[in-house]
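Q: Pasting the sequence and the predicted coordinates here, then a few questions.
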Amino acid sequence: MKIAVLIPCYNEELTIKKVITDFKKVLPDAYIYVYDNNSKDNTAAIAKESGAIVVREPRQGKGNVVRSMFKDIDADYYIMVDGDDTYPAEFAKELLKPIINGEADMTIGDRLSNGTYESENKRAFHNFGNKLVKNLIGKLFKNDINDIMTGYRAFNRYFVKTIPVLSSGFEIETEMSIHALDKKFLLKEIPIDYRDRPEGSSSKLNTYKDGLKVIKTILFLFKDYKPLPFFSILALLIFLIGLLVGSPVIIEFVKTHRISKLPSAVLTMGLITSAIMFFVNGLILDTLVKQNNQNYELFLNNYKSTNPVENYTDK
């Protein structure tokens, strides 16, 4: 049984040694991989001295790092954790247990349930952003996952080798969560403690810029995964605007059988036609998505049949 600890890193020389040391104590037989994402400090050298397998990823962004990790590293079970020492290593076995027992394909380290994230994290907008993303994904994708954006997760090989990673930056956690929900992978949340970065260590996450990227990712994934609801909402909004613009025209025509507000009439027809087109596009794309889901299910079945050494009997 091979366990791989995946640590994406960018300028974490103050904390990377402790993270590696802590995980070695908790998982002494695990292989620890540090993917250095163009760090300008001594992160890579310290990681190598601490006994980690160090790989350089030249494409900037956490999503790019995770994509390379998932492609390059072969293991039975995986743990992904940030290199900033905010996630305690002692929860690693709790995250792995449901994966090894076949109860989950991905476990999620939930920072929010026990209140440590809110008390430890000194950036108020991060707390607000986590709640906003949680509520938005909960409504759009009908789930009750508490911590969508946590960077502390465990996976089995089945999940790692079948997820198409498309994000390039900090949106990767959101993408993994939505993909797992849409494709009906087994998920389980494990409450964990969270601790803030040590003094001198700075976050690479830009609250506003990266927050907007996450919101954009959610909306685009909603469009891609659920096109009929997405385009139906757009069609309804445009249709209502068309009715609002066209109401005076309709009232005038009913009373006089004439139309004097020609620009309003043309705009109304354009809006109503656009609404119909959006709805029809939603229907067409919904059919394509269903076909894609069928093909993906066949791909998963083929993956299992061509990887007989993996044990899926508990699923």
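A: Ah, there it is. Numbering: from 1, shown residues only.

Q: contacts and neighbour counts: CA atoms only from here.
A: OK.

Q: Doesn't V34 lie inside a helix?
A: No - assignment of V34 by DSSP: H, G, I helix; E, B strand; the rest coil gives strand, placing it outside any helix.

Q: And it, how far from R67?
A: V34 sits 14 Å away from R67, going by Cα to Cα, to the nearest Å.

Q: Which neighbours do these two have in common?
A: Common contact partners of V34 and R67 (Cα atoms under 8 Å, 6 or more residues apart in numbering): none.

Q: Those two - which one has more neighbours?
A: Taking other Cα atoms under 10 Å, V34 and R67 do not tie; V34 has more neighbours (27 against 18).

Q: Now do the contacts for that one.
A: L6, I7, P8, C9, A44, A47, A52, I53, V54, V55.

Q: My assumption is that the last one lies in a strand; please confirm.
A: When you say that, I think you mean V55. Yes - under three-state DSSP, V55 sits within a strand.

Q: Please report the distance of T287 from E252.
A: If you go by Cα to Cα, the gap between T287 and E252 works out to 41 Å.

Q: ok, which stretches of this protein are strands?
A: Taking DSSP state E, the strands of the chain run over residues 3-9, 31-36, 53-56, 77-80, 106-110, 153-156, 187-191.

Q: Export the ones you listed as JSON lines, with columns for distance to A275.
A: Listed next are the strands of the chain as JSON lines, based on distance: least, Cα to Cα, whole Å:
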{"stretch": "strand 3-9", "distance to A275": "44"}
{"stretch": "strand 31-36", "distance to A275": "47"}
{"stretch": "strand 53-56", "distance to A275": "49"}
{"stretch": "strand 77-80", "distance to A275": "44"}
{"stretch": "strand 106-110", "distance to A275": "39"}
{"stretch": "strand 153-156", "distance to A275": "42"}
{"stretch": "strand 187-191", "distance to A275": "37"}
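
Q: before we move on, the earlier item: just the contacts of V34 now: which is nearest Y158?
A: L6 (16.2 Å; Cα to Cα).

Q: Tell me the spatial nearest neighbour of the closest one, not counting adjacent residues.
A: Of all residues not flanking L6 in the chain, M80 sits nearest, at 4.6 Å (Cα to Cα, 6 or more residues apart in numbering).

Q: what number of residues lie near that neighbour?
A: M80 has 19 neighbouring residues, counting by other Cα under 10 Å.

Q: Just confirm it contacts V160, I think it does.
A: No - between M80 and V160 there is no contact under Cα atoms under 8 Å: 10.9 Å.

Q: Take this one as well and set it beside the first:
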Amino acid sequence: MTLKTEPGRTKPGTRRHPTGVKAILLWIGVAMVTLAVVVVLARWIRGLEPVQDFLLTYPGRSELPDGAPVGIPAWLGWQHFLNAFFLVLIIRTGWQVRNTARPPGHWTRRNTGLFKTRNKPTKISLDLWFHLSLDVLWLLNGLVFVLLLFVTGGWMRIVPTSWDVVPNALSAALQYASLNWPIENGWVNYNSLQLLAYFAIVFIAAPLAAITGVRMSSAWPKGHRRLDKAFPIELARRIHFPVMVFFVGFVIVHVVLVFSTGMLANLNHMYAAREGAGWLGFGFFAASLAVMVAAWLLARPLFLRPVAGLMGKVSK
């Protein structure tokens, strides 16, 4: 004998999982409760005498090496915009590649000139072509960024040079969690938690995204068993997506802290290369945001097909 259920109802003994708006509200509720617990716990911990001594010894920032540059150069402003511009579109197209079952079109590289090979060019989706094209531009921009970073000495601001960065980062994290945030001046020196975050983004997450992306793309050499065995494509896939999630989390936290720890001063540092709380940096930020929104809206097959057609064959 079988149990029959009415449409829209579940069998006895089973659970219905919330979907859509209910799931979003559930996750928001869980996040708010978790945040409240973390704040209360952090405030209690800060009240302990040994912890107070720890915070006095390690205020949250390490001393910079001698010769470290003061201030933020102008080139870092346009680099910040370009990195944000490419990263937003890369995350969007990466998500489309991962979740689109029927792509709006396909692209095939022309097997001519310098790109002529014995193997037949691989047909890929239009979304993947756009994703890979953005990756190339982002990597080129990243090479310029790293070069300027080392030429100007700016690397000393985001590369750990002392082991006390670890306890100082723990101190800064506790101060953030307790909502009694560390006193800082990003124009002169980032706190240790910021330093480690920027180091991880530039020197760990970005290279991992690039290496795993190349492994999953048609640029990876075909027919090399040793290479394939040394770096299996399954491993690349398992790394690539979590790295994207890390980038998304970094962007969210970064934006929240920029707006909640002195918005005008922070935007002046980031976009106008000047100290103080004027509106110039906000103006540059608003303009860059408008450009990113426009690029987001224009990144659709109607506009992508003509551009892709200049580099290969586009088919529906």
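A: Sure thing, it's come through. The model shown is predicted, which means the values in this text are computed figures rather than measured ones.

Q: Could you tell me the TM-score of the two chains?
A: Once superposed, chain against chain, the TM-score is 0.21 (TM-score structural alignment, normalised by the length of the first structure); 108 aligned residues with a Cα RMSD of 6.4 Å.

Q: distance of R109 of the second structure from N83 of the second structure?
A: Here the criterion is Cα to Cα. By it, R109 of the second structure lies 27 Å from N83 of the second structure.

Q: Neighbour count: the two, which is higher?
A: R109 (20 against 16).

Q: surely the more buried one meets G309?
A: No - between R109 of the second structure and G309 there is no contact under Cα under 8 Å: 9.4 Å.

Q: quick one: contacts for I239 of the second structure?
A: Neighbouring residues of I239 of the second structure by Cα under 8 Å, 6+ apart: L208, T212.

Q: That one sits in which helix or strand?
A: Element membership of I239 of the second structure, judged by DSSP states H and E, is helix 233-260.

Q: In terms of secondary structure, what does the next helix or strand after that helix contact?
A: Heading C-terminal from helix 233-260 of the second structure, the first helix or strand you meet, by DSSP H and E, is helix 263-267. Contact here means 3 or more Cα pairs under 8 Å, 6 or more residues apart in numbering; DSSP states H and E; on that basis helix 263-267 of the second structure packs against helix 233-260, helix 280-298.

Q: can you do 7 Å?
A: Under the contact criterion of 3 or more Cα pairs under 7 Å, 6 or more residues apart in numbering; DSSP states H and E, helix 263-267 of the second structure touches helix 280-298.

Q: before we move on, back to that, columns distance to T217 of the first structure on top of the contacts of V34 of the first structure, output as CSV?
A: Compiled in CSV, these are given as follows (distance: Cα to Cα, whole Å):
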residue, distance to T217 of the first structure
L6, 23
I7, 23
P8, 21
C9, 22
A44, 30
A47, 32
A52, 32
I53, 31
V54, 30
V55, 28
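
Q: What subset of these is buried?
A: The neighbour count (16 or more other Cα atoms under 10 Å) marks L6, I7, P8, C9, A44, A47, A52, V54, V55 as buried among the contacts of V34 of the first structure.

Q: how close does the third one sit to S177 of the first structure?
A: The one in question is P8 of the first structure. 18 Å.

Q: Likewise for the last one?
A: According to Cα to Cα, V55 of the first structure and S177 of the first structure sit 26 Å apart.

Q: Which secondary structure elements does the helix or strand hosting A197 of the second structure sit against?
A: Taking DSSP H and E as the definition, A197 of the second structure sits inside helix 192-200. For helix 192-200 of the second structure, the packing partners by 3+ Cα pairs under 7 Å, 6+ apart come out as helix 165-177.

Q: Between helix 233-260 and the helix it packs on, find me the angle.
A: 60 degrees (axes from the mean of the first three to the mean of the last three Cα atoms, to 10 degrees).

Q: quick one: buried residues of the helix holding A197 of the second structure?
A: Using 16+ other Cα under 10 Å as the test for burial, helix 192-200 of the second structure gives S192, L193, Q194, L195, L196, A197, Y198, F199.

Q: Nearest to L41 of the second structure, out of those: which one, please.
A: L193 (19.5 Å).

Q: what's the closest one in contact with, if anything?
A: Residues near L193 of the second structure by Cα atoms under 7 Å, 6 or more residues apart in numbering: A169, A172, A173.

Q: Pull up the gap between it and S260 of the second structure, please.
A: From L193 of the second structure over to S260 of the second structure the distance is 16 Å, taken as Cα to Cα.

Q: hmm, which two among the buried ones among the contacts of V34 of the first structure are most spread apart?
A: Longest distance between any two of these is 14.0 Å, between L6 and A44; criterion Cα to Cα.

Q: ok, back up a step: can you convert the contacts of L193 of the second structure into TSV and add a column each for distance to A295 of the second structure and neighbour count?
A: Conversion of these to TSV gives the following (distance: Cα to Cα, whole Å; neighbours: other Cα atoms under 10 Å):
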residue	distance to A295 of the second structure	neighbour count
A169	36	23
A172	36	25
A173	35	20
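
Q: ok, of these, which one's closest to V88 of the second structure?
A: Nearest to V88 of the second structure among the contacts of L193 of the second structure, counting by Cα to Cα, is A173 at 26.4 Å.

Q: need the strands for the second structure, in chain order.
A: Secondary structure of the second structure by DSSP E: the strands cover 106-109, 123-125, 312-315.

Q: May I see the buried residues of the shortest one?
A: Neighbour-count burial for strand 123-125 of the second structure flags I124, S125 (criterion: 16+ other Cα under 10 Å).

Q: Against which helices or strands is it packed?
A: strand 106-109.

Q: For stretch 80-96 of the first structure, measure first residue to last.
A: End-to-end distance of stretch 80-96 of the first structure: 11 Å, with Cα to Cα as the criterion.
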